[in-house]
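Participant: give me coordinates for this.
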Amino acid sequence: MRFPRSLAASAALCVMAVAVAQSVPVPNAAPASSVQIPAAPAPVGAAAWLLMDFSNGQVLAGANPDTRIEPASITKVMTSYVVAAEMKAGKIKRTDQVLISENAWRGGGGGTDGSTSFLPLGSTVSLDELERGMVIQSGNDAAIALAEHVAGSETAFVELMNTYAKKIGMNNTHFANPHGLSDPNHYSTARDLALMGRAMIRDFPETYAYNKIKEYTVNGIRQHNRNGLLWKDASVDGIKTGHTSTAGYCLLASAKRGEQRLVSVVLGIQTDSQKQGFDLRENGNLALLNWGFRFYETRTLYTPDKVIASPRVWKGAENAVAISVAMPFSVSLPRGKFDALKANIDLPKHVIAPLAAGQKVGTLKISLDGKVVAEAPLVAKTAVAEAGFFGRLWDGFLMWWDNL
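Facilitator: Here you go, the predicted structure:
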């Protein structure tokens, strides 16, 4: 078994299956910090909240992260995601002219209680303008019109929303409409909404950029972005507010400072005062973001080009295979804790050919103080074909002997 001389990761590296271990230093590790990190600031009045690191999806803090709650207009982030995905697939274009149907006008227009872009009945608007109206103004009419244009009906579009939600990993979410107005079958969780925001930023950065636009004018009516954090902190560039009488005041936010990005969610603040509702959701998110940036850091430990180990291959044309992570692997930890990390490689007792390039071989687990904080699959960097008949026969005998 061969190991690289240096790994951009933590201290001890154990290969469990073959009982070989080697300690490696952490490059440029800062001295360990003995300062106790204070508890995350719980947003006042929130029914659920969560702070997530964007690069790896690690949850840094939260309360009731998997409790089902109405997402209100945060729903429109998924609507935007579906539109962007269908556009990338070539099914629609930004220049498409979209009809404002009676359903869109009545269900989300100026005569309703919800937010609207005031789109005239029977008019046509470019898809790009509708997208901006939905993202910036939170227009329900824009959301319905987009849904009808993309899928033919709201019902068909909702099916797409739920399909994409499952692909993202939103396992406790079900959408019933594209705008977020109350429905018994319309719910999500703080964890799922953070995953959705992360996916939007990662997969469609061009469309996501609309979220930081502070105001937009449609038909001569200028409206401001409802995310007040855009004015309070320059590092905030999204994502989406939400409010209904039953959902309360909600906000999914994200900020980037240097190379680190965090995603925060505050849900279910109930108050009769609109100003207090706005302030509580904004201040709650900002406090979480400030806490996360102050006390946590994110480092990339392994990249796909670095060989982590080269375990023996049984019944193979080659005796060993180089393994690595499939994607850049980062970890978020309290500042000053990276030199206390341990990395364990879990491999099966026998790695058996044939192996395809990119095939999962084992698992890399990163631990701090005996607790696994992150893990990633380890894959074969190259394919390994089967050995000839006698080679397979001999290795089969050795494996049988090894198992005695």
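
Participant: please make it C-alpha for all contacts and neighbour counts, starting now.
Facilitator: Fine.

Participant: so residue 223 is in which element?
Facilitator: Using DSSP states H and E, the secondary-structure element containing residue 223 is strand 221-224.

Participant: one more, for comparison:
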Amino acid sequence: MLATDPLNTSATYAFIMDGDGGIPLYSKRGDEPMIPASMSKLMLYYMVFERIKAGRLTMTDEFTVSEHAWRTGGAGTDGSTMFLPLNSKASIQDLLKGAIIISGNDACIVLAEGLFGSEEAYARAATARAKELGMMNSTFANSTGLDAPGHRMSAHDIAIIAFRIIKDFPEYYPMFREPEFTFNKTRQYNRNPLLRELDGADGVKTGHLSVSGYGLVGSAIREGKRRVIVLNGLGSETERKKEGPRVMRSAFLDFTASTLVNKGAEVAVADVWMGEQEKVSLIATESYATGLHMDAVPKIKGSVVYKSPLMAPIKEGDIVGNLIISAPGTPDKKIPVAAGKAVNEMGLLGKAIAGLKGE
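Facilitator: As a prediction, the model looks like this:
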């Protein structure tokens, strides 16, 4: 292990992901379910985008603002709002911009009700879809991220859904970097501090509740590489404005995604007992890539464990041992290794000669 936490963030929860391959680079309580606040709205955006891309919804379709949406997320509430009038209609494009750019709770509820009939139905569908996407620590109770029993996501899961939005819907992702949105003559601004404080930043979402603190899921590109960060539990908006850019800079400068072995690579040569060949190549049966702090890279170690010598006959592809890869800050990785080619058993004459040699 590294001697100290290499990121040293004040956030209660933190996660860094390689935004090109989805490889985790750093985790601080990253797989613990937490109160995600508005960062959980990413799940709603993803499900709306899915329907648009599938032709089941268009940007010009309109949904009606229900009383529930108006009372729970509208002008008379303390949360973020698009100020949608009761019983009015709004286009999917305006609702998405209101939900994404200014985090309007009313816009989210209108989208959820329009697609699923109710927030409760949306929450059930979102929980199921999250599992399909590999988000194993996410359960949803609403579309807004307002605190509710059972509404939880891990920082890792938030990174996953941000990564999937960027990868699966590049045509819609530019909405996340728009600095402002005006609806019904009311101009409001994107709260994401990365967009103003860091070159290359292009998304994704902030979150805040008194019970969860200040959070941020952000993404940026530098020199052709993308990073995704998630922070939650920060003490103030000022702290988020400072810590978000600092962590993103560290994500680029201090962490890397490394392929430590490729499938099919020779990792050792083993002695063979009573075989027509005396040695056989051992090859890795799978590739392995992981995220590492730069200080850990020189400390990577690998060893191949098998019972030597191997006894002939050996079939090509026979699993004969394991490659153990160790790196500071990550669990040891065990990869089965296989014989790279077949080795036939010696004939009787060969065995006799080997016996005379004392082998």
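
Participant: fetch the TM-score of the aligned pair.
Facilitator: Between these two chains, after superposing, the TM-score reads 0.74 (TM-score structural alignment, normalised by the length of structure 2); 310 aligned residues with a C-alpha RMSD of 3.5 Å.

Participant: off-centre distance for the following helix or strand past the strand holding residue 223 of structure 1?
Facilitator: Stepping forward along the backbone from strand 221-224 of structure 1, the first helix or strand reached (DSSP H and E) is helix 229-232. Mean-position distance between helix 229-232 of structure 1 and its chain equals 22 Å (C-alpha atoms, centre = their mean, to the nearest Å).

Participant: in structure 2, which residue range corresponds to the helix or strand following helix 229-232 of structure 1?
Facilitator: Heading C-terminal from helix 229-232 of structure 1, the first helix or strand you meet, by DSSP H and E, is strand 236-244. The aligned range for strand 236-244 of structure 1 in structure 2 is 201-209, by TM-score structural alignment.

Participant: the closest residue to residue 257 of structure 1 other than its chain neighbours - how many residues pack around it?
Facilitator: Nearest non-adjacent residue to residue 257 of structure 1, counting by C-alpha to C-alpha, 6 or more residues apart in numbering: residue 235, 6.1 Å away. The number of residues packed around residue 235 of structure 1, counting by other C-alpha atoms under 10 Å, is 16.

Participant: strands along the stretch 101-250 of structure 2, start to end?
Facilitator: 180-183, 186-189, 201-209, 213-222, 225-234 (DSSP state E, counting those that start in this stretch).

Participant: who wins for proximity to residue 119 of structure 2 among the ones you listed?
Facilitator: Of all these, it is strand 201-209 that lies closest to residue 119 of structure 2, at 19.3 Å by C-alpha to C-alpha.

Participant: how far off centre is that closest one?
Facilitator: 15 Å.

Participant: same deal with stretch 32-43 of structure 2?
Facilitator: How far stretch 32-43 of structure 2 lies from its chain's middle: 13 Å, per C-alpha atoms, centre = their mean.

Participant: and it, how far apart are its ends?
Facilitator: Terminal residues of stretch 32-43 of structure 2 lie 18 Å apart, using C-alpha to C-alpha, to the nearest Å.

Participant: stretch 230-245 of structure 2 now?
Facilitator: Stretch 230-245 of structure 2 has an end-to-end distance of 11 Å (C-alpha to C-alpha).

Participant: mind listing what's buried along it?
Facilitator: In terms of neighbour count (16 or more other C-alpha atoms under 10 Å), stretch 230-245 of structure 2 has its buried residues at 230-235, 240-241, 243-245.

Participant: what does that stretch rub up against?
Facilitator: 9-16, 36, 155-156, 158-159, 193-194, 197-198, 212-218 (C-alpha atoms under 8 Å, 6 or more residues apart in numbering).

Participant: kind regards, and thank you for your time.
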